[in-house]
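Participant: sequence-free structure coming up:
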């Protein structure tokens, strides 16, 4: 399945036209089509914020609450995953609108789409090195299995099953 068969969803606030234009230009330059997911705006009241996450667990584990913006971001990713789960493709790509795309992204997406190895989610971005085990080469990149948790959701491929 070529990368054009992997739907790409970009999470973006409707009130951020400059960010939308920037990510649109990057994706167009790579020949990739996409759809926007209108992000949940944490600057506006979040009627279901109390149900969006376990506040007590967050305080116990991290010592801080999530901000309304963090809750909105998380709910936006849930919205993107719902779009992938409802679609016909085996997997989909989720990007935040402030990512800087690598020029080899189309080749990486082709390689991910062709993977025979089962996966749930493949992170396409990382802010810092994590302990990991190399799994295989993937379009000139290294596919790894992380030891411990990942931080950040700037870009990833997720299967419809995992999204559900």
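Facilitator: Good, I have the coordinates. Please read these numbers as outputs of a predicted model, since none were measured by experiment. Numbering: from 1, shown residues only.
Participant: For the rest of this, base every contact and every neighbour count on C-alpha atoms.
Facilitator: Noted.
Participant: from memory residue 85 sits against residue 160, does it?
Facilitator: Yes. With contacts counted by Cα atoms under 8 Å, residue 85 reaches residue 160, the gap being 4.3 Å.
Participant: what touches both of the two?
Facilitator: Listed as contacting both residue 85 and residue 160 by Cα atoms under 8 Å, 6 or more residues apart in numbering is no residue at all.
Participant: The structure to be compared is supplied as follows:
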């Protein structure tokens, strides 16, 4: 009988981890949408951000508090977020078929609270290019490679 309880506990722990990971992915995408809206209409972007933070706070997200400038995932300390820059870049470029200029990527990352210099971002983009995750469509413009797009659609 104890094996069944242990298996249930493992399953519940795995399900909770998967739910947290999916929540983080969805919040990252929401942050991209908010940043895009804010670039076109700052008032609407701010209003949507406030609504999202209020929703998270009312839903019991302990990190999101009323009045926070960022969503809970975005508001984590920089030390916890350094490993999230590459996935965030991939998320941004996934919705841009023609690619994005390095300046636009930099601007969106800084709006989301990432602390990175343009030089470090250029190095990171170049490494992603060499790894086959990105392609360069023109000088300073980057897009997802077909291999990366296929990998993301499959997974």
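Facilitator: Arrived safely, thanks for sending. These numbers come from a predicted model, not from an experiment.
Participant: Put one on top of the other, what's the TM-score?
Facilitator: Once superposed, the chains reach a TM-score of 0.29 (TM-score structural alignment, normalised by the length of structure 2), with 84 aligned residues with a Cα RMSD of 5.6 Å.
Participant: Tell me, how many residues neighbour the nearest residue to residue 155 of structure 1 once chain neighbours are set aside?
Facilitator: Once flanking residues are discounted, residue 155 of structure 1 sits nearest to residue 95: 4.4 Å by Cα to Cα, 6 or more residues apart in numbering. Here the number of neighbours of residue 95 of structure 1 (other Cα atoms under 10 Å) works out to 26.
Participant: buried stuff in the top helix by length along structure 1?
Facilitator: Among the elements of structure 1 assigned as helix by DSSP state H, the one spanning the most residues is helix 68-86. The neighbour-count check on helix 68-86 of structure 1 (16 or more other Cα atoms under 10 Å) flags 68, 71-77, 79-81, 83-85 as buried.
Participant: what ranges do the strands span in structure 1?
Facilitator: For structure 1, the strands defined by DSSP state E cover 8-12, 35-38, 91-96, 121-123, 132-138, 141-146, 155-159.
Participant: residues touching residue 49 of structure 1, list them.
Facilitator: Here residue 49 of structure 1 is in contact with 68, 71 (criterion: Cα under 8 Å, 6+ apart).
Participant: try it again with 7 Å
Facilitator: residue 71 (Cα atoms under 7 Å, 6 or more residues apart in numbering).
Participant: Residue 141 of structure 1 versus that one, what's the distance?
Facilitator: As judged by Cα to Cα, to the nearest Å, residue 49 of structure 1 and residue 141 of structure 1 stand 38 Å apart.
Participant: any idea how far the closest residue in space to residue 129 of structure 2 that isn't next to it in sequence is from residue 16 of structure 2?
Facilitator: Nearest residue to residue 129 of structure 2, sequence neighbours excluded (Cα to Cα, 6+ apart): residue 135, at 5.7 Å. From residue 135 of structure 2 across to residue 16 of structure 2, the span is 35 Å (Cα to Cα).
Participant: could you redo the buried residues of helix 68-86 of structure 1 as a markdown table and give each row distance to residue 25 of structure 1?
Facilitator: Formatted as a markdown table, those follow (distance: Cα to Cα, whole Å):
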| residue | distance to residue 25 of structure 1 |
| --- | --- |
| 68 | 29 |
| 71 | 28 |
| 72 | 25 |
| 73 | 23 |
| 74 | 25 |
| 75 | 26 |
| 76 | 22 |
| 77 | 22 |
| 79 | 23 |
| 80 | 21 |
| 81 | 24 |
| 83 | 23 |
| 84 | 23 |
| 85 | 27 |
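Participant: Right, I'll call it a day here.
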